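Trainee: below are the sequence and a predicted model for it; my questions follow.
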Amino acid sequence: MSRAITSETKHSIISDFKEITKIRLSVSVVFSSIAGYLLGVESVDYNTLILLALGGYFMVGASNAFNQVIEKDLDALMNRTKYRPVPAGRMSVNTALIIATIFTILGIVILYTINPQTAMFGAISIFLYTCAYTPLKTKTPLAVFVGAIPGAIPFMLGWVAATDDFGIEPGTLFAIQFFWQFPHFWAIGWFLFEDYKKGGFFMLPTGKQDKGTAVQTIMYTVWTVLVSIIPVFGVTGRLYLTPISGVIVFILGLGMLYYAIQLYKKMTVLAAKQLMLASVSYITLLQIVYVLDKFIR
């Protein structure tokens, strides 16, 4: 009996740790960073790759832990978040703050060992997510714009880690993931609209599930697709995409655009969920295509 309780307690602690650091989101960020690194590097240094993955994980984990401390009272109001460790009372605010602080220090120190610029962008990401995006979520829909900045950093962070340089190439990677954030998060904001409203969050550009939001979602999807194929034209320095890969990325983009248009036509929660899934598939497959294109050509 006692052995079973101990096992359950351990499982709960591990689950809460995963939840406070949002491990699935952290993994997706690490994936983006590694993709950016592979695009920028001349020859792969596996030590740097491991440091980037660890630093990226700690960076996102810190941001999410701080976020859940700041929003603990609002999280308790929403079905989606009320069972998180802090609002549910399974983890104290002090424990969450200790985790966030340790993760911040580890993330920045590890990224600094790669190069100072990588650490700087990592620190900017944590600061903007915690001190700008999080408090603005209850104030204005512009929070999504602010949040798109730290959200777009991981893809370019990998390039900076590989080259110790910020130029047109990482700027383009940043732009791709920056514009992508809008249809992605507005889709989430749409299908979680009622739950977000309980917490007082303003995520949709018009504040409502209306045609205006749907039209802006289509516009930003179009911009995402257009920015994604710019490297085909040889104007983004060492970041180049062959025409064949450009066509593949464009077709993937048309797939996401289809679901954005469906949201406009149907205005339903299901259509918003489908767009969200399409957006996740798009950015993941785009990064895979970019990396494969570099190493195959």
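Mentor: Nice, I can see it. Here the structure is a predicted model, which means the values were calculated and not measured.

Trainee: use CA for all of it now, contacts and neighbours both
Mentor: OK.

Trainee: sec struct for the closest residue to Lys72 other than its chain neighbours, please.
Mentor: Spatial nearest neighbour of Lys72, excluding adjacent residues (Cα to Cα, 6 or more residues apart in numbering): Pro87 at 5.1 Å. Secondary structure assignment for Pro87 (DSSP: H, G, I helix; E, B strand; the rest coil): coil.

Trainee: next, count neighbours for Pro87.
Mentor: Counted with other Cα atoms under 10 Å, residues neighbouring Pro87 total 21.

Trainee: for Thr206, give me its contacts.
Mentor: Pro141, Gly212, Thr213 (Cα atoms under 8 Å, 6 or more residues apart in numbering).

Trainee: next, name the residue at the spatial heart of this structure.
Mentor: Centre of the chain computed as the mean C-alpha position; nearest residue by Cα atoms, centre = their mean is Gly151, 4.4 Å away.

Trainee: how about the contacts made by it?
Mentor: For Gly151, counting by Cα under 8 Å, 6+ apart, the contacting residues are Ser125, Gln177, Phe178, Gln181.

Trainee: quick one: which of those is most hemmed in?
Mentor: Gln181 (25 neighbours).

Trainee: what about it, which helix or strand?
Mentor: helix 168-191 (DSSP states H and E).

Trainee: what about the helix or strand just after that helix, distance to the chain center?
Mentor: Downstream of helix 168-191, the next assigned helix or strand under DSSP H and E is helix 193-199. Distance of helix 193-199 from its chain centroid, counting by Cα atoms, centre = their mean, to the nearest Å, is 21 Å.

Trainee: sort out which residues of helix 193-199 are buried, please.
Mentor: By neighbour count on 16 or more other Cα atoms under 10 Å, the buried set for helix 193-199 is Phe193, Asp195, Tyr196, Lys197, Gly199.

Trainee: structure B:
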Amino acid sequence: MSEVPSLEKTPGMLANYVEITKPRLSIVVVFSSIAGYFLGAETYDWLTIVLLCIGGYFLVGSSNVFNQIIERDRDALMKRTMNRPIPTGRIAVNHAWVFGLTMALTGVYLLYLINWPTAFFGALSIVLYAAVYTPLKTRTPLCVFVGAFPGAIPYMLGWVAASGSFGIEPGTLFMLQFFWQFPHFWAIGWMLESDYKAGGFKMLPTGAADKGTAVQIVLYTIWTIAVSLIPAFGVTGSLYMTLWSAALVLLLGLWFLYYSIKLFRERTNAVARKLMLVSVSYITLIQIIYVVDKFIR
């Protein structure tokens, strides 16, 4: 009896290369950069926006490529990542290095065409993510703290692209996204605890999905909410928010906090997943509110 041919198709080479850039994550990061640009720009230059989109995607994509090269053996041990192109051999490691380096250099150059501070912070984000955060993931839970720095750069990067300098305004945007990442990534670490342990990663602050981790998630959520409201007090230069928008931001923060507290009380993977999804919606809506507020006041 002859075998029935499998109908499952292996992704094409182009699809494999797109996959290792983690396109959904990269697009979300680029969105935050564009939000930062619209917040910081007095007049809008479409060439700058295009350079920021393409250059930003290349930088985030290259960081993801380097991350997957370094972690390829550990990715093969985890259900969530074992079918990625590099651990399965669909993309050779040396080819991935060439691809990642090409993307990184191209991305930095495109951001340099905007201004040198944008290129500097973009390059810094790659170095911190690939050369510092990624190796620390198997050594210490402090990796999340380190990883929060490159993760917070894109939002402020847009403002720097618009203004050409770093100040209190992009610093505030950086701080907001910095604190937000802790409850977000710890929620992911919570629901994928067994998978991360299989790969040898130390992603949770106490080393386990326990009460101590849940307490820290609640605390960092509170700090995120506090930072999100700072622009309403008129102490962040030209980054300002009206009281009506501040009220919406506070409501979103309480929604975020509700699920953080719910995780503290119930400590289940289902709630951790819900918190992760809420956190993504929260930061996206906050960025939209900040931008809309600028245009309607």
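Mentor: Thanks, I have the structure now. The shown structure was predicted, so the numbers you read here are calculated from the model rather than taken from an experiment.

Trainee: TM-score for the pair, please.
Mentor: Here the TM-score for the pair of chains, by TM-score structural alignment, normalised by the length of the first structure, is 0.96; 290 aligned residues with a Cα RMSD of 1.0 Å.

Trainee: the longest helix seen in the second structure vs the first structure, average distance?
Mentor: Identified as the longest helix of the second structure according to DSSP state H is helix 269-296. Compared with the first structure after fitting, helix 269-296 of the second structure has a mean deviation of 0.3 Å; criterion: mean Cα distance after the TM-score superposition for the first structure.

Trainee: what sits against Val29 of the second structure?
Mentor: With Cα under 8 Å, 6+ apart, Val29 of the second structure has these contacts: Gly56, Tyr57, Val60, Pro154, Tyr155.

Trainee: counterpart of the third one over in the first structure?
Mentor: Okay, so that is Val60 of the second structure. Aligning on TM-score structural alignment places Val60 of the second structure opposite Val60 in the first structure.

Trainee: got the end-to-end distance for stretch 204-214 of the first structure?
Mentor: Length of stretch 204-214 of the first structure, first residue to last, Cα to Cα, to the nearest Å: 9 Å.

Trainee: list the buried residues in it.
Mentor: Within stretch 204-214 of the first structure, the residues that count as buried by 16+ other Cα under 10 Å are Leu204, Pro205, Gly207, Gln209, Thr213, Ala214.

Trainee: now for the longest helix of the second structure, which elements pack on it?
Mentor: On a contact count with 3 or more Cα pairs under 8 Å, 6 or more residues apart in numbering; DSSP states H and E, helix 269-296 of the second structure meets helix 23-40, helix 168-191, helix 243-266.

Trainee: residues near the closest residue to Glu71 of the second structure other than its chain neighbours, how many?
Mentor: Computed as Cα to Cα, 6+ apart, the closest residue to Glu71 of the second structure that is not its neighbour in sequence is Thr134, at 8.0 Å. Per other Cα under 10 Å, the neighbour tally for Thr134 of the second structure reads 23.

Trainee: how far out from the middle of the chain is whatever helix or strand Thr134 of the second structure lives in?
Mentor: Element membership for Thr134 of the second structure (DSSP H and E) is helix 134-136. Taking Cα atoms, centre = their mean, one finds helix 134-136 of the second structure lying 16 Å from the centre of the chain it belongs to.

Trainee: after it, next one along is what?
Mentor: The first helix or strand that comes after helix 134-136 of the second structure along the chain, using DSSP H and E, is helix 143-163.

Trainee: now that following helix and helix 168-191, what's the angle there?
Mentor: Angle of helix 143-163 of the second structure versus helix 168-191, following axes from the mean of the first three to the mean of the last three Cα atoms, to 10 degrees, is 150 degrees.

Trainee: buried set for helix 143-163 of the second structure?
Mentor: Buried residues in helix 143-163 of the second structure (16+ other Cα under 10 Å): 143-144, 146-163.

Trainee: mean per-residue distance, it to the first structure?
Mentor: Taken over the aligned residues, the distance from helix 143-163 of the second structure to the first structure averages 0.2 Å (mean Cα distance after the TM-score superposition for the first structure).

Trainee: what's the angle from that helix to helix 23-40?
Mentor: Relative orientation of helix 143-163 of the second structure versus helix 23-40 (the same axes, to 10 degrees): 50 degrees.

Trainee: where does helix 143-163 of the second structure end up in the first structure?
Mentor: Counting by TM-score structural alignment, helix 143-163 of the second structure corresponds to 143-163 in the first structure.

Trainee: what would the buried residues of stretch 204-214 of the first structure look like in a markdown table with distance to Gly237 of the first structure and secondary structure?
Mentor: Shown next, in a markdown table, are these (distance: Cα to Cα, whole Å; DSSP: H, G, I helix; E, B strand; the rest coil):
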| residue | distance to Gly237 of the first structure | secondary structure |
| --- | --- | --- |
| Leu204 | 35 | coil |
| Pro205 | 34 | coil |
| Gly207 | 39 | coil |
| Gln209 | 40 | coil |
| Thr213 | 35 | helix |
| Ala214 | 35 | helix |
